[in-house]
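# Predicted model, plus sequence, below.
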Amino acid sequence: MSELPWIDIASYVASSLVFVAFFMKAILPLRLMAIASNVAFIVYALGAGLVPILVLHLCLLPLNAWRILQHMAVVRRVRDAATGAPDIRKILPLMQMQTYGAGDVIFRKGDPGRSLRYLAEGRVRFDEVGVEIGEGTVFGEIALFLDTQSRTATATCLTDCTVYRLSKEKVIELTVLDPGFGLFLTRMVAERLQQNVEATRSA
């Protein structure tokens, strides 16, 4: 029995790797399997002289590698945010910056609450409860967990403010991407609730 040509072996390996990739549920293993299949197809295309397949996988290889680097960078930022004391500043690069002038309303009571905010600069007052917050404070996150998903108070800027916004869609995306963000968010909400309880007791 003659030995199977190495070109045929490469084609079977490449096809098998593509098949296995369809069973991957997590992003990183899927991309790694895709890279392995790209390499196998490149070897096969070189040996068989199949230029279209060669060009295709020469393009897909760096694309998959780039996506892995993007994924790992985001995961590192999120996992850093999930360790130690909750610190929203660690994910500011993932948030949208907004600026407001003194007297501007960030949101009103009853408005849809589809984002959490971080006050980087300035002071904000919640009119209905008479509470003021300063820079370094997270607010508006509780509405994400309410059935009505509506704001419970009106947030008015007492001074010029710089606010960072993270949409609910981005929250869900980051949570799906890495459970570490879910841990970060849970700890952040728990800390906020604890602060509210302590404020109520001291009032």
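Received it, and whenever you're ready, just let me know what you need.

# CA only for contacts and neighbour counts going forward, please
Fine.

# what comes up buried for the strand or helix carrying Phe184?
Here Phe184 is covered by helix 179-202, with elements defined by DSSP states H and E. For helix 179-202, burial by neighbour count (16 or more other Cα atoms under 10 Å) applies to 180-185, 187-189, 192.

# Show me what that helix packs onto, helices and strands only.
Under the contact definition 3 or more Cα pairs under 8 Å, 6 or more residues apart in numbering; DSSP states H and E, helix 179-202 sits against helix 51-81, helix 168-177.

# Quickly find the element holding Thr83.
Under DSSP H and E, no helix or strand contains Thr83.

# relative to helix 51-81, how tilted is the helix holding Phe184?
Interaxial angle, helix 179-202 versus helix 51-81 (axes from the mean of the first three to the mean of the last three Cα atoms, to 10 degrees): 20 degrees.

# Name the residues that touch helix 179-202?
With contacts defined as Cα atoms under 8 Å, 6 or more residues apart in numbering, helix 179-202 is touched by 78-79, 81-83, 86-87, 141-142, 174-175.

# another one to put next to it:
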Amino acid sequence: MDVTQVHQAGTFFASIFVIATTTMRTMIPLRVFGIVVNVILITTSLISHTYPTLLLHAILLPLNVYRLHQMLQLVRDVKKSVNSDLSMEWLKPFMTERQCSAGEVLFYKNEKAEDMFYIVSGRYRLVESGIELPVGAIVGELGMLSPANERTQTLECIEAGTVLGVSYRQVEELYVQNPEFGFYFLKLASARLFQNIERLEQRLAEQSEPPPAAASAAPATV
């Protein structure tokens, strides 16, 4: 088989994989097939000395490998969060930074919810409940799952700091690209919802407890 035939055979097999990618709806198998196409065309381009094609796929190969690794890591991180501390730090690579000043309101109660936030630094308070959120907390994720997509409380910055934000649209895109991510995200959000309900019940129970009995009066001295 001469060089031309090798090149034609490689191009033929690569074309089959390219056609197969058009039938795929999720990102992980799409990236895998893309990597296979890159490897085939790099090999045949080396043999046939087709350097423009070689250069193109030499660039695309590490990009596809990186994106595949990123998506697989995302799924692993979400699974880990579901089974451990319910952290949403795995979303940080997809978030954008926002600086907040003291007194700034990030969102108001009953307004349309379109994004969620990860607290990096500073102090923030949910106004209606008076709850202060610690560094590392995620706020606003449950608005994505509510029927009306409305905020249930107002979030105010009480000490200047930084938050990371991600829109619901970006999260939805991640779900479309990888349904497994969406499944674990729903499990994680549901677990956090039940966790919040449990905390609220504990606070209500504490508030409903009767005040401690007054101390007994000291005996009168003779």
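Great, that's in hand. Since this is a predicted model, take the numbers as computed values, not measurements.

# Tell me how the two chains score on TM-score.
Once superposed, the chains reach a TM-score of 0.80 (TM-score structural alignment, normalised by the length of the first structure), with 193 aligned residues with a Cα RMSD of 2.4 Å.

# sorry, back to before: and the helices and strands packed on helix 179-202 of the first structure as TSV, adding distance to Thr148 of the first structure and mean neighbour count?
Converted to TSV, those look like this (distance: least, Cα to Cα, whole Å; neighbours: other Cα atoms under 10 Å):
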stretch	distance to Thr148 of the first structure	mean neighbour count
helix 51-81	28	16
helix 168-177	14	15
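
# so can I have CSV of the ones you listed showing distance to Phe23 of the first structure?
Below are these laid out as CSV (distance: least, Cα to Cα, whole Å):
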stretch, distance to Phe23 of the first structure
helix 51-81, 17
helix 168-177, 18
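
# Next up, the contacts around the residue most central in space within the second structure.
By Cα atoms, centre = their mean, the second structure has its centre lying nearest to Leu91, at 3.1 Å. By Cα under 8 Å, 6+ apart, Leu91 of the second structure lies in contact with Leu74.

# Look up how far Val127 of the second structure lies from it.
25 Å (Cα to Cα, to the nearest Å).

# if we can go back for a sec, for Val18 of the first structure, find the nearest of the helices and strands packed on helix 179-202 of the first structure.
helix 51-81 (12.2 Å; Cα to Cα).

# name the helices or strands packed onto the closest one?
helix 27-48, helix 179-202.

# want to try CSV for those helices, with distance to Ala21 of the first structure as columns?
Formatted as CSV, those follow (distance: least, Cα to Cα, whole Å):
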stretch, distance to Ala21 of the first structure
helix 27-48, 5
helix 179-202, 22
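
# I'd like to know which of the ones you listed is closest to Phe107 of the first structure.
That would be helix 179-202 among those, by Cα to Cα, at 19.0 Å.

# quick one on the thing from earlier: off-centre distance for the helix holding Phe184 of the first structure?
20 Å (Cα atoms, centre = their mean, to the nearest Å).

# Now do the contacts for the nearest residue to Ile119 of the second structure once chain neighbours are set aside.
Nearest residue to Ile119 of the second structure in three dimensions, chain neighbours excluded: Val163, at 4.6 Å (Cα to Cα, 6 or more residues apart in numbering). Each residue near Val163 of the second structure by Cα under 8 Å, 6+ apart is listed here: 97-100, 117-121.

# of all those, which comes closest to Cys157 of the second structure?
Nearest to Cys157 of the second structure among those, counting by Cα to Cα, is Cys100 at 6.8 Å.

# Hmm, that closest one is touching Glu156, no?
No. Taking Cα atoms under 8 Å as the definition, Cys100 of the second structure is not a contact partner of Glu156, at 9.5 Å.

# Identify the contacts common to the two.
Residues touching both Cys100 of the second structure and Glu156 (Cα under 8 Å, 6+ apart): there are none.

# circling back to that earlier point, which stretch among the helices and strands packed on helix 179-202 of the first structure approaches Val39 of the first structure most closely?
Within those, the stretch nearest Val39 of the first structure is helix 51-81; the backing value is 7.4 Å (Cα to Cα).

# Just give me the match in the second structure for Cys59 of the first structure.
Matched to the second structure by TM-score structural alignment, Cys59 of the first structure sits across from Leu55.

# Hmm, Ile119 of the second structure is touching Gly136, no?
Yes. The pair Ile119 of the second structure / Gly136 is scored as a contact, 5.2 Å apart, by Cα under 8 Å.

# Between these two, tell me which one has more neighbours.
Ile119 (20 against 15; other Cα atoms under 10 Å).

# residues touching that one, list them.
Taking Cα under 8 Å, 6+ apart as the test, what Ile119 of the second structure contacts is 134-138, 162-164.

# Who wins on neighbours among these?
Compared across the contacts of Ile119 of the second structure, Val163 has the highest neighbour count, 22 neighbours, by other Cα under 10 Å.
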